[in-house]
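>>> For reference, the sequence and a predicted model appear below.
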Amino acid sequence: MQAEFIDSIDTVAPAAWQALWSTDYPFTRHGFLAALEHSGSTSAATGWQPCHLLLKQGQELVAALVLFKKLHSYGEYVFDWAWADAYQRSGLSYYPKLVTAIPFTPATGPRLGIAAGVDRAEVQRHMFAALKEKAQQWRVSSWHCLFPEPELSVQLQAQQFSRRRGCQFHWFNRGYENFEDFLSSFTSRKRKSLNRERRRVREQQIELEVRSGGEISDAEWRQFYEFYHLTYFKRSGRQGYLGPDFFPALAKTMPEQIVMVMARHHGDLVAAALNFRDRHTLYGRYWGCRAEFDTLHFEACYYQGIDYAIAEGLQKFDPGAQGEHKIQRGFTPVATWSNHWIADRRFRMAIDDFLQRENVSVEQYMASARGYLPFKQADAGSS
């Protein structure tokens, strides 16, 4: 097998790329990665330089690893700023580094695509050898695989790639017939609290609708992009990561996997939540609003998503990173994973020691968080 690093997803034909992935997970689709590049969101200038790793047998593409050369740690959602600081204090450079991740997308899923019938173990041997050789050539400090599927994460750990535990809050469909059926699993007090939040949205004369990508007009995409940036400005004082052409490009290449919740006040679009979907999961990704309305964020980002997942028979709703406020709304703590290879042996040993202690702390945090779930006792342990 021959390894090749490419600086653009356009190097690979869409059909050849898609043939490597056995799921319809939206964030490794050729169209998604191409939209990031074409909109200027991932480039050397933004510190997300594509360098995807391909494996070929002759002229046949047999595997691909999503890969970026990073000059910072923004947009990853697995925080290693302390590691970078330690490198700097030791007179070493932590950047550049190599990262296998979906930019700005903390959603667990496949990171390594392999053609049908190709030996997975052989692919991994060749890929990791190529990664380490390229890391030495480029003088990068490390390689990080963020939010991989648990199977890949365990395989990486078995090959001496350090494993880090994180925590998110996901909703699971336990065969609910509708939203009221879901709420019937809550304790009385928590059920009343959630109903009060939904009622408050209606009292403010806000109407909500759910659209697929093909039903969203160009003008509505422009409004959503405005909302997206306004929200980033409010939170961080700077613009969001994504370029203006990103969302319209996705609407053209993968409209069936886009689910937008729109909120209108007296007919005017005032907020929207953008989700993606595959056959099994709804992924909440971006939220933005023009004006603040009481409890609207919970309705648009969580309750409408649960409604949609139940109606579509989806198994899970992954609303994104962080957010302990999700617990009381029925989102269960789940473990997320990342794997790390540190070139410098001294730092690798120090980071491994840190991860052992951190993993225990995260596990304890998750156990404590489960105690705050709103479910009746009979439902509290199911997942």
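Arrived safely, thanks for sending.

>>> CA only for contacts and neighbour counts going forward, please
Will do.

>>> And for Phe68, nearest residue in space, chain neighbours not counted?
Leaving out its chain neighbours, the residue that sits closest to Phe68 by CA to CA, 6 or more residues apart in numbering is Pro50, at 4.5 Å.

>>> Oops, could you answer that again for Ile102 instead?
Excluding the flanking residues, the one nearest Ile102 by CA to CA, 6+ apart is Phe27, at 6.6 Å.

>>> did I read that right, that neighbour in a strand?
No - under DSSP: H, G, I helix; E, B strand; the rest coil, Phe27 sits outside any strand and is assigned helix.

>>> if I look at it, how far off is Arg111?
9 Å (CA to CA, to the nearest Å).

>>> got it, and Asn339?
Distance, Asn339 to Arg111, by CA to CA: 12 Å.

>>> what residues are shared contacts of these two?
Common contacts of Asn339 and Arg111 (CA atoms under 8 Å, 6 or more residues apart in numbering): Cys145.

>>> who does the longest helix along the chain touch, helix- and strand-wise?
When the chain is parsed with DSSP state H, its longest helix is helix 345-370. The helices and strands touching helix 345-370, judged by 3 or more CA pairs under 8 Å, 6 or more residues apart in numbering; DSSP states H and E, are strand 162-172, strand 332-342.

>>> Just the angle for it relative to strand 332-342, thanks.
180 degrees (axes from the mean of the first three to the mean of the last three CA atoms, to 10 degrees).

>>> and helix 345-370 with strand 162-172, angle?
20 degrees.

>>> buried stuff in helix 345-370?
Buried residues in helix 345-370, counted by 16 or more other CA atoms under 10 Å: 348, 352, 355, 362-363, 366, 369-370.

>>> List the buried residues in the helix or strand just after that helix.
The C-terminal neighbour of helix 345-370 among helices and strands, as given by DSSP states H and E, is helix 377-380. The neighbour-count check on helix 377-380 (16+ other CA under 10 Å) flags Ala380 as buried.

>>> ok, Thr100 - contacts?
Counting by CA under 8 Å, 6+ apart, Thr100 has contacts 65-68, 111, 143-146.

>>> Could you dump the residues you listed into TSV and include secondary structure?
Formatted as TSV, the contacts of Thr100 follow (three-state DSSP):
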residue	secondary structure
Leu65	strand
Val66	coil
Leu67	coil
Phe68	strand
Arg111	coil
Trp143	strand
His144	strand
Cys145	strand
Leu146	strand
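
>>> put this beside the first:
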Amino acid sequence: MQNQKFEIRIIPSLSAIAAQDWDACACPEAKSGGRPNDPFTTYRFLNALEQSGSVGVGTGWQPQYLTAYVGDQLIGVAPMYVKSHSQGEYIFDHNWAHAYERAGGRYYPKLQIAVPHTPATGRRLLVRPGFEEVGSAALIQGAVQLADTNNVSSLHLTFCTEEEAQRGEALGLMLRKTQQFHWINEKYADFDAFLASLSSRKRKNIRKERARAQGFGGDIHSFTGDDLRPEHWDAFWRFYQDTGDRKWGTPYLTRKFFDIAQATLRDDMILVLAERDGRWVAGALNFIGSQTLYGRYWGCSEHHPCLHFELCYYRAIDIAIQQGLARVEAGAQGEHKLARGYLPTPTWSLHWVNDKGFANAIDSYLKAERDAVDEEINVLTEYGPFKRAEIEERE
């Protein structure tokens, strides 16, 4: 297999490839009908982004999917995009772009291997089983060659797995370490068992928050699969627009995305909605992987104290415990998650920069940043809500 000749091809649309061929690389673990490790690199999710206009012309995310073949056999794929900005990535390189352009360079367009608008860790080098090492190398080398040949400023591979990060670093890419807050399921029997692992003060605070949230004057419902209805998406779209307007200026996803999601992704999602006086007033959308619940979007039309914590964090923990999932990833940023049982967890990305002098400067920065992230994780973990013995066991 080491002597196999690989051919790298670029396709501008997923319509040029069969869903089963893409998924044979992206989620081979789901071949027999089980859940993919995460739904975000599946054909159905990426195609929903493309077909809904959430990526493509005018979005700054122009698909250029990377594929690797041995003869006529597809052995690897990667969701790659030409980027004209750095929005929707969550591994921020705005300062790099500003420095590069102040020095007279042109930072955009750049190449991005990522799931658009999705700060969730998962495989980015999607290789058919049996081709893991050589297939990953072929995809990385193909992407770098494409960037170099086209004189693109840089290539970025974000929210990859730690294993991919190590392979990429060995192939000459620069390694970046950041962190998020994840909740880890220590095989808790129920939410009370989780609370029992916390310090007394944190346990009491969470109980107060949940009681306050649940007393908002209405009911909280969870919907998945065929229980999801268009009226649920109509309500959630209003919430999502409000959040998008406040955070990003304009929402990343289009309304059509949620219609396509209803048709093709409904079994991969759990939508938690709060109802008051016959109206939906708040909601949180989660995606389901084989071992992880991914908290993605939140929004509301009425403010009620602690309802955000209840829908986004505590209900996610409830769902994970009920479904036997190993963790909850609650998205980017947010040290307020620490007090609610979500601990700092490393996240990884890889970077290649065309200009050697600028690359050397970034490499020095990333080494210092990794040390700072390690220290931050240690400090935040020490201040976490768990009993001291519990923290020692986790370390």
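Perfect, I can see it now. No experiment lies behind these values; they were computed from the predicted model shown.

>>> quick one: TM-score?
The TM-score (TM-score structural alignment, normalised by the length of the first structure) is 0.97; 381 aligned residues with a CA RMSD of 1.2 Å.

>>> still on that earlier bit, in the second structure, what residues pair with the longest helix of the first structure?
Under TM-score structural alignment, the match for helix 345-370 of the first structure in the second structure covers residues 356-381.

>>> By how much does that stretch deviate from the first structure on average?
Comparison of stretch 356-381 of the second structure with the first structure after fitting gives an average deviation of 0.7 Å (mean CA distance after the TM-score superposition for the first structure).

>>> any idea which element Glu163 of the second structure lies in?
With DSSP H and E as the criterion, Glu163 of the second structure is inside helix 162-170.

>>> where do the helices sit along the second structure?
19-26, 43-51, 94-102, 132-149, 162-170, 191-196, 200-214, 230-247, 255-264, 307-309, 315-323, 356-382, 388-394.

>>> and of those helices, who's closest to Leu111 of the second structure?
In terms of CA to CA, the element of these nearest to Leu111 of the second structure is helix 132-149, at 7.1 Å.

>>> Give me the contacts around that closest one.
Contact partners of helix 132-149 of the second structure, identified using CA under 8 Å, 6+ apart, comprise 1-2, 6, 8, 66-68, 75-78, 110-111, 125-128, 153-155, 167-168, 171, 352, 354.

>>> Could you check how far the alignment partner in the second structure of Thr295 of the first structure is from Asn205 of the second structure?
Alignment note: Thr295 of the first structure maps to Cys306 in the second structure; criterion TM-score structural alignment. Shown here: Cys306 of the second structure relative to Asn205 of the second structure, a distance of 11 Å by CA to CA.

>>> Check Ile91 of the second structure too.
With CA to CA as the criterion, Ile91 of the second structure and Asn205 of the second structure are 32 Å apart.

>>> re the thing from before, buried ones among the contacts of helix 132-149 of the second structure?
6, 8, 66-68, 75-78, 110-111, 125-128, 153-155, 167-168, 352.

>>> Okay, and which of those residues map to strands?
Among these, the ones falling in strands (DSSP state E) are 8, 66-68, 75-78, 110-111, 126-127, 154-155, 352.

>>> out of the residues you listed, who's nearest Ile260 of the second structure?
Nearest to Ile260 of the second structure out of those is Ala78 (CA to CA; 21.9 Å).

>>> Could you check how many residues crowd around the equivalent of Glu226 of the first structure over in the second structure?
For Glu226 of the first structure, the aligned position in the second structure is Arg238, judged by TM-score structural alignment. By the criterion of other CA atoms under 10 Å, Arg238 of the second structure has 19 neighbours.

>>> who's in contact with Arg238 of the second structure?
Per CA under 8 Å, 6+ apart, neighbours of Arg238 of the second structure: 299-301.

>>> which of the residues you listed are buried?
For those, a burial check counting by 16+ other CA under 10 Å picks out 299-301.

>>> Alignment lookup: Thr42 of the second structure to the first structure.
Using TM-score structural alignment, the equivalent of Thr42 of the second structure in the first structure is Arg29.

>>> Nearest residue to the counterpart of Gln159 of the first structure in the second structure in space, ignoring adjacent ones along the chain?
Applying TM-score structural alignment, one finds that Gln159 of the first structure aligns to Leu171 in the second structure. Nearest non-adjacent residue to Leu171 of the second structure, counting by CA to CA, 6+ apart: Ala137, 7.5 Å away.

>>> quick one: what's aligned to the one you found in the first structure?
Ala137 of the second structure maps onto Arg125 in the first structure, with residues paired by TM-score structural alignment.

>>> For that match, give its distance to Glu60 of the first structure.
For Arg125 of the first structure, the distance to Glu60 of the first structure (CA to CA) stands at 18 Å.

>>> Ser188 of the first structure now?
59 Å.

>>> Compare neighbour counts for Cys306 and Asn205 of the second structure and give me the winner.
Cys306 (18 against 13).

>>> How much space separates the more buried one from Arg123 of the second structure?
Taken as CA to CA, the span from Cys306 of the second structure to Arg123 of the second structure is 34 Å.

>>> Ala114 of the second structure too?
9 Å.

>>> Settle it for me: which of the two has more neighbours?
Per other CA under 10 Å, whichever of Ala114 of the second structure and Arg123 has more neighbours is Ala114, with 27 against 22.

>>> Look up the closest residue to the aligned partner of that one in the first structure, ignoring the ones flanking it.
Here Ala114 of the second structure is matched to Ala101 in the first structure, going by TM-score structural alignment. Counting by CA to CA, 6+ apart, Leu146 is the residue found nearest to Ala101 of the first structure once chain neighbours are left out, at 5.2 Å.
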